[in-house]
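**Q** here are the coordinates; sequence isn't available:
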C-alpha cells in the first residue's frame, strides 16, 4: 500500500525538473525587478537611467550638488503674486487660471479675475470644476513646478530680490493643479514626488529640467537619477517651449 501511495502522489524526475525551472524563472524575474532598484550600479548597467532627447541632454548639463544649503529660506523672499507683468490688473494666479482652465468665466465682463472654469488636472488626471469662493478656490492651486524651497537650496539663495521675484512669477514654472496634490508635493524634488498621473510624468520632469536650466539651478544625484529613470520611459522627450 505504501508503494501504491508513493506512485500515486510522488513527484517524477521530469516534474522535479519542471518545478526547478519554474522556480528559476520566477527568481530571475524578481531579481531583474528588485536589483536595479537596490543597486544603482546595476541600474546603470541595465540601462534604466539611459534617456534621449533634449530633456535628457539638458539634464546632463546641470550642475550636481549633493549637499545643498537651505539655510535662511523664507517664501516671502520670492514675492509670489506681487507682480503684474502684463499690466492687466491681475496677479499671476489669475493669469495662470485663465491659461490652464477651459470654459473660463470672469467675475466681471472684460475683467481678468476668474470666476469659474474646468481644469483637466495634469497631476492626478481628474477633471475639476473650479468655482471662486472662500471654501472652493483652494480646489485649484498654482504650483511652482520647481518649488521655491527647492530653488532656494539649488542656487536661488544667492540671487538678488529681482531675480527671485522673476522666478516665482514666471508662467513657465507655474501650473494650475489639484489643490491636495499640490499640498502633497510640498517642496519635494523629483527624487521624492512625482504626479500620480503617470502619463504626465515625462512632461513634468522635462519642465522641471527646463526651469532649472533657464535659471541655472542645480540638481542632486538622487534627483538626477529619478529624472533619468522617468525619461528612460519616454525616448526623445523634449524640453517644453518657454
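**A** Happy to help now that I have it. On a predicted model such as this, the values are computed, not experimentally measured, just so you know.
**Q** going forward, measure contacts between C-alpha atoms and count neighbours the same way
**A** Will do.
**Q** give the buried residues for the longest helix belonging to the chain.
**A** Taking DSSP state H as the criterion, the chain has its longest helix at helix 13-38. Counting neighbours by 16 or more other C-alpha atoms under 10 Å, one finds that the buried residues in helix 13-38 are residue 36.
**Q** and if you look at stretch 165-184?
**A** Those buried within stretch 165-184 under the rule 16+ other C-alpha under 10 Å are 165, 167-179, 181-182.
**Q** ditto for stretch 93-107
**A** In stretch 93-107, counting by 16+ other C-alpha under 10 Å, buried: 93, 94, 95, 96, 97, 98, 100, 101, 104, 105, 106.
**Q** that one: end-to-end distance?
**A** Using C-alpha to C-alpha, to the nearest Å, the end-to-end distance of stretch 93-107 comes out at 14 Å.
**Q** ok, stretch 73-83 next?
**A** 21 Å.
**Q** what does stretch 165-177 give?
**A** 21 Å.
**Q** list of residues touching that stretch?
**A** Outside of stretch 165-177, the residues within contact range by C-alpha atoms under 8 Å, 6 or more residues apart in numbering are 77-81, 83, 92, 96-97, 100-101, 119, 121-123, 140-146, 148, 207-208, 211, 215, 242.
**Q** want to compare, so here's the second one:
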C-alpha cells in the first residue's frame, strides 16, 4: 500500500493546525471540572481534504479483523503501541501521553519513558482528567480503517498506521468509550467547537492513507464545519 504523497501540503498543514490547537501546553483556563473553550477556527481546508479522499456509497464489514495478539489471534495491526519506525525503546502510548498530558511524571529508571502521573484537558469534552482516566484513541478507529481498505495492506503498513502520531489522541476514558469504533457520521465530540477540528483530523488521516469515506461521512463533515451542502 502506498501512503499518499500528493496533496501533502494541505494534509500536513491541517495536521499542524490541529496539533497547535490540541497542544497540552496551551492554556485553556481551567475552571473546575470543565472549561469554556473558545471556538477555534477551522483548521485547514475542508474542501481540499474532501477532494483528496474517495467518496463511496458504503463501506462493508470485512471479516478477519482482530486487534488481539494473543496466541491464535490475527493481531491485525501488530502488538499494541509497538511502532516499527521507532528506535527510542519507548512505546508509542507513553510517547504520546508524555506529549499530550500536562505536569507529566515519569517512572524512575525508564529514561523519561513510562508516564506514571499527569493530567489531560480532554480536547473533545473540555474535562480535566487524571492519568488514571486517560485512554489513547485512534482518531480513525482501527476496525473502521480495516473495513475501509487496511485489510488489503501488509502487516507492516498496518502497524505503522496504528502507531502514527497523526492517528493518536489522548482522551478521557468516557469520551473514548463513547466514540469506540464509530465512523465520522456516527459520532462527534460533545463540544460543538471541537467537531470541525476532529473532522479535519479524521480526514487528514484518511487522505494520508488513501482510505475512502462514505457519502454520509462527507455530509457529516460538511455539517460539522458549517459548509454549504455538497452535491
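**A** Great, that's in hand. Being a predicted model, the structure only gives us computed values, none of them experimental.
**Q** hang on, the earlier thing: so how do I select the buried members of the contacts of stretch 165-177 of structure 1 in PyMOL?
**A** Here is the PyMOL command that selects the buried residues among the contacts of stretch 165-177 of structure 1 (16+ other C-alpha under 10 Å):
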select buried, resi 77+78+79+80+83+92+96+97+100+101+119+121+122+123+140+141+142+143+144+145+146+148+207+208+211
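**Q** count of neighbours near the counterpart of residue 62 of structure 1 in structure 2?
**A** Taking TM-score structural alignment, residue 62 of structure 1 has residue 53 as its aligned residue in structure 2. By the criterion of other C-alpha atoms under 10 Å, residue 53 of structure 2 has 21 neighbours.
**Q** how near is the residue lying closest to residue 103 of structure 1 once chain neighbours are set aside to residue 199 of structure 1?
**A** Of all residues not flanking residue 103 of structure 1 in the chain, residue 117 sits nearest, at 5.1 Å (C-alpha to C-alpha, 6 or more residues apart in numbering). Distance of residue 117 of structure 1 to residue 199 of structure 1, computed by C-alpha to C-alpha: 23 Å.
**Q** neighbour count: these two, which is higher?
**A** residue 117 (19 against 14).
**Q** mean per-residue distance, the helix or strand the more buried one falls within to structure 2?
**A** Applying DSSP states H and E as the criterion places residue 117 of structure 1 in strand 114-120. Taking mean C-alpha distance after the TM-score superposition for structure 1, the mean distance separating strand 114-120 of structure 1 from the aligned residues in structure 2 is 0.8 Å.
**Q** which one is the residue sitting nearest the centre point of structure 2 nearest to, not counting chain neighbours?
**A** Nearest residue to the geometric centre of structure 2 (C-alpha atoms, centre = their mean): residue 139, 2.4 Å. Sequence neighbours aside, residue 167 is the residue nearest to residue 139 of structure 2 in space, at 5.3 Å (criterion: C-alpha to C-alpha, 6+ apart).
**Q** all strands of structure 2, in order?
**A** Assigned by DSSP state E, structure 2 shows strands spanning 55-56, 102-106, 115-121, 128-130, 134-138, 168-172, 213-214.
**Q** which bit of structure 1 covers the last one?
**A** Under TM-score structural alignment, the match for strand 213-214 of structure 2 in structure 1 covers residues 219-220.
**Q** what lies in contact with the matching stretch?
**A** 62, 63, 64, 65, 66, 67, 68, 154.
**Q** if we go to 7 Å?
**A** With contacts defined as C-alpha atoms under 7 Å, 6 or more residues apart in numbering, stretch 219-220 of structure 1 is touched by 62, 63, 64, 65, 66, 154.
**Q** ok now that stretch, how far from the chain's centre?
**A** Mean-position distance between stretch 219-220 of structure 1 and its chain equals 14 Å (C-alpha atoms, centre = their mean, to the nearest Å).
**Q** could you pull out the helices for structure 2?
**A** For structure 2, applying DSSP H gives helices covering 8-22, 46-52, 92-100, 142-148, 155-162, 173-179, 195-208, 215-224.
**Q** how far does the fourth one sit from its chain's centre?
**A** Right, the one you point to is helix 142-148 of structure 2. Using C-alpha atoms, centre = their mean, the offset of helix 142-148 of structure 2 from its chain centre is 13 Å.
**Q** ok, now stretch 148-164 of structure 2?
**A** 15 Å.
**Q** pull up the aligned stretch in structure 1 for it.
**A** Aligning stretch 148-164 of structure 2 against structure 1 (TM-score structural alignment) gives residues 154-170.
**Q** and that stretch, end to end?
**A** For stretch 154-170 of structure 1, the end-to-end distance is 17 Å (C-alpha to C-alpha).
**Q** related to what we said a few turns ago, among the strands of structure 2, which comes closest to residue 65 of structure 2?
**A** For those, distance to residue 65 of structure 2 was read as C-alpha to C-alpha. The smallest value, 15.5 Å, belongs to strand 134-138.
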